[in-house]
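Chemist: Predicted model and sequence below, questions to follow.
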Amino acid sequence: MGRLVPAVTRALDVLELFLESDGTLSAPEVTRRLQLPRTTVHELLTTLAARSYLVTVPEQPGRYRLGVRTYQLGSRYAEQLDLAAEGQQVAREVAETCGETVHVAILEDTEVIYIAKVDSTHAVRMVSAAGRKLPAHCTAVGKLLLAALPEAELDARIEGRALAAMTGHSITDAAELRAALTAARKRGVAVEHRESNPDVSCVAAPVRDRSGRVVAALSISVPVIRWSEEREDELARLAVGGADALSGRLGHHGGRG
């Protein structure tokens, strides 16, 4: 592996701060969050703005937001990622059937990234967005994706790491998480009850590529006021059907690879 270039790393650190902000940042905020010298931050912001990765906010002097170049790169990435486009289409079809919020997510280390989302048609719905990251162990999609990993890879991702809680119902014990993953493998779906959001329950099913490898998960999220054991069984069947449909679009035609 080649040597990392410090200047490039710092520039990317600056850009990634905007993923966690409300959309704009000032130079002092970047300085404080990254613990970099003010001169270095000024040079980084000036360079990124000159290349259109950042732009200044006209009505807020001294503040920056992401520029058109980041949109162009993201659009090109999305064009090449069939999973996101196909996932959005299937999620829409599932949501039209059940009237609930449907997500498609992938796994990145110990977090899930939502790459597609279709909102519920009900007045009470969950607040989420495509592109958002959440701890995998707190979500149904994350449990399912972790459960699909080879044992050695799973160990490498969870052993010795703290399992942070998002709600009072989140799993924070490694043994309890492993039990949940075993249950997900046996059942073929994963469930979470109020673990990432105290007002939401969720069921997820695996999405496979042409080789049979689990590459994503499709979930249906429901406010607890509309959740019951009967509803869980119904939504589990719908999630499996949607995940199978998406798997077929990716070239999977049965079997577990």
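Modeler: Yes, it's here.
Chemist: For the rest of this, base every contact and every neighbour count on C-alpha atoms.
Modeler: Fine.
Chemist: Tell me where the stretch 151-257 of the chain has helices.
Modeler: For the stretch 151-257 of the chain, helices defined by DSSP state H, counting those that start in this stretch occupy the ranges 151-158, 174-187, 229-249.
Chemist: Pull the residues that contact the shortest one.
Modeler: Just to be clear, that refers to helix 151-158. The contact list for helix 151-158 (Cα atoms under 8 Å, 6 or more residues apart in numbering) reads Asp109, Thr110, Leu146, Ala147, Ala174.
Chemist: Now name the helix or strand holding the residue positioned nearest the centre of the chain.
Modeler: If you average the C-alpha coordinates of the chain and look for the closest C-alpha using Cα atoms, centre = their mean, you land on Ile113, 1.5 Å from that point. Taking DSSP states H and E as the criterion, Ile113 maps to strand 111-118.
Chemist: helices and strands around that strand, which ones?
Modeler: Packed against strand 111-118, as judged by 3 or more Cα pairs under 8 Å, 6 or more residues apart in numbering; DSSP states H and E, are the following elements: helix 82-98, strand 101-108, strand 133-135, helix 140-147.
Chemist: Go through those and pick out the most buried.
Modeler: Per-residue neighbour counts averaged over each of the helices and strands packed on strand 111-118 give the maximum for helix 140-147, namely a mean of 30 (mean count of other Cα atoms under 10 Å).
Chemist: let's bring in a second model and compare:
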Amino acid sequence: MTYKRIRSLSRGIGVLQHLNAVGSATAAEIARDMRLPRPTVYRILDVLVDQRLIYQSPSQKSVYRVTGNVRRLSAGLMEEDWSAAAAVLAEYSNVLLWPMDLAVYEDGAMTVLESTRGSTAFSAGFGWAGRQRPVLSSALGRAFLAFAGEVDRQAFVDAHWSNSMSEEVAVSLEAAMSVVKSEGYAVFEDHEHSAPGELALPIRKAGVFVASLGLSWDRRIIDTATFVARKLGDLDRVRGMLESQFVRFE
């Protein structure tokens, strides 16, 4: 019994590694490439889907891809990273003054892991630790998506466009991401509500972009151009401190 369980685990890891290497594949292709019985492959795929390590493409139901969770198994933010991040954000909260958020991409949205809301001199909108933020209508999401690897970007596209993305949408998305990449940071201004603005930078660990760091402010007090000019350098220093702390746990 123990041997069978270990063999099943080994096969599951093998399928996951294969999908991670090829990018996407059908069950039939996996069975052929790995020389496994197709019923065995389907059982393995069902378990991996349940664990949110892979998913079926909404536009191609027979095609499986790995999720961003697979990247985070090797390069993502672990519990030690969260503790280090909380300490860094607390240390710099009196320097930045406005609330900072550290978020990761998860299940089609940005999940805030750590936040200085409640401990900063100033307050601004958006959310607290544990809250989810939309990808395209947040600087946190735009900063992450612009620099994310192909796996995370494809997962986002598949999650939001169950059918194939139109050429117009694809061009618009690529243009928006190109602006963020060229500037190195993302800005989001909530035009439905006059106050909140957000500035964000991507965060890298082990050479992989795994999170983003955001700084929110009240646009009724400081305009966007002035805020970016004043705070971008400070936010970049906090990012550097976070990334240097993450190196300790690689």
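Modeler: Great, that's in hand. Since the structure is predicted, the reported quantities are computational estimates derived from the model, not experimental observations.
Chemist: Now do the same for Lys117 of structure 1: its match in structure 2.
Modeler: Residue correspondence, TM-score structural alignment: Lys117 of structure 1 in this structure matches Ser115 in structure 2.
Chemist: surely that match meets Arg131?
Modeler: No: because the distance of 10.2 Å does not satisfy Cα atoms under 8 Å, Ser115 of structure 2 is recorded as not touching Arg131.
Chemist: ok, those two, which is more surrounded?
Modeler: With other Cα atoms under 10 Å as the criterion, Ser115 of structure 2 and Arg131 differ in neighbour count, and Ser115 comes out ahead with 25 against 14.
Chemist: Could you dump the helices of the stretch 151-257 of structure 1 into CSV and include distance to Ala78 of structure 1 and mean neighbour count?
Modeler: Rendered in CSV, the data for the helices of the stretch 151-257 of structure 1 read as follows (distance: least, Cα to Cα, whole Å; neighbours: other Cα atoms under 10 Å):
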stretch, distance to Ala78 of structure 1, mean neighbour count
helix 151-158, 27, 13
helix 174-187, 30, 16
helix 229-249, 17, 19
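Chemist: Val200 of structure 1 is nearest to which of those helices?
Modeler: Distance to Val200 of structure 1, taken as Cα to Cα, is lowest for helix 229-249 among the helices of the stretch 151-257 of structure 1, at 12.3 Å.
Chemist: Please give the element, helix or strand, for Tyr3 of structure 2.
Modeler: For Tyr3 of structure 2, the element it lies in under DSSP H and E is helix 2-22.
Chemist: Name the surrounding residues that touch that helix.
Modeler: Ala25, Ile30, Met34, Val41, Ile44, Leu45, Leu48, Leu53, Ile54, Tyr64, Arg65, Val66.
Chemist: filter those residues to the buried ones?
Modeler: Neighbour-count burial (16 or more other Cα atoms under 10 Å) applied to the contacts of helix 2-22 of structure 2 gives Ala25, Ile30, Val41, Ile44, Leu45, Leu48, Leu53, Ile54, Tyr64, Arg65, Val66.
Chemist: which residue in structure 1 lines up with the third one?
Modeler: Taking TM-score structural alignment as the criterion, Val41 of structure 2 has no aligned counterpart in structure 1.
Chemist: now swap in Thr226 of structure 2 and tell me
Modeler: Applying TM-score structural alignment, one finds that Thr226 of structure 2 aligns to Glu230 in structure 1.
Chemist: Same question for Leu19 of structure 2.
Modeler: Residue mapping for Leu19 of structure 2 onto structure 1 gives no partner, with TM-score structural alignment as the criterion.
Chemist: And Leu19 of structure 2, how far from Ile13 of structure 2?
Modeler: Between Leu19 of structure 2 and Ile13 of structure 2 the distance, using Cα to Cα, to the nearest Å, works out to 10 Å.
Chemist: Comparing those two, which residue is more hemmed in?
Modeler: Shown here are Leu19 of structure 2 and Ile13; by other Cα under 10 Å, Leu19 has more neighbours (18 against 14).
Chemist: Output the helices of the stretch 151-257 of structure 1 as TSV; include the columns distance to Arg65 of structure 1.
Modeler: Supplementary listing: the helices of the stretch 151-257 of structure 1 in TSV, determined by distance: least, Cα to Cα, whole Å:
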stretch	distance to Arg65 of structure 1
helix 151-158	33
helix 174-187	39
helix 229-249	35
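Chemist: can you tell which of these is closest to Val94 of structure 1?
Modeler: helix 229-249 (6.1 Å).
Chemist: the inter-axis angle of the closest one versus strand 101-108?
Modeler: Computed by axes from the mean of the first three to the mean of the last three Cα atoms, to 10 degrees, the angle separating helix 229-249 of structure 1 from strand 101-108 equals 60 degrees.
Chemist: What lies in contact with helix 229-249 of structure 1?
Modeler: Residues from elsewhere that reach helix 229-249 of structure 1 (Cα under 8 Å, 6+ apart): 86-87, 90-91, 94, 98, 189, 203-210, 217-220, 253.
Chemist: tilt between it and helix 82-98?
Modeler: Computed with the same axes, to 10 degrees, the direction of helix 229-249 of structure 1 lies at 140 degrees from that of helix 82-98.
Chemist: Surely Val187 of structure 2 is in contact with Gly141, unless I've mixed up the numbering?
Modeler: No: counting by Cα under 8 Å, Gly141 is not a contact partner of Val187 of structure 2; they are 10.1 Å apart.
Chemist: thought Ala148 of structure 1 was touching Arg185?
Modeler: Yes: taking Cα under 8 Å as the contact criterion, Ala148 of structure 1 and Arg185 are neighbours in contact, 7.5 Å apart.
Chemist: still on that earlier bit, enumerate every residue touching the residue nearest to the centre of structure 1.
Modeler: The neighbourhood of Ile113 of structure 1, defined by Cα under 8 Å, 6+ apart, consists of Ala105, Ile106, Leu107, Ala130, Gly131, Arg132, Lys133, Leu134.
Chemist: hmm, back to that, looking at the contacts of helix 151-158 of structure 1, which one is closest to Ser75 of structure 1?
Modeler: Scanning the contacts of helix 151-158 of structure 1 for proximity to Ser75 of structure 1, where the rule is Cα to Cα, the winner is Asp109, at 23.4 Å.
Chemist: Could you find the closest non-adjacent residue to that closest one?
Modeler: When the adjacent residues along the chain are set aside, Asp109 of structure 1 lies closest to Arg157, with 6.6 Å between them (Cα to Cα, 6 or more residues apart in numbering).
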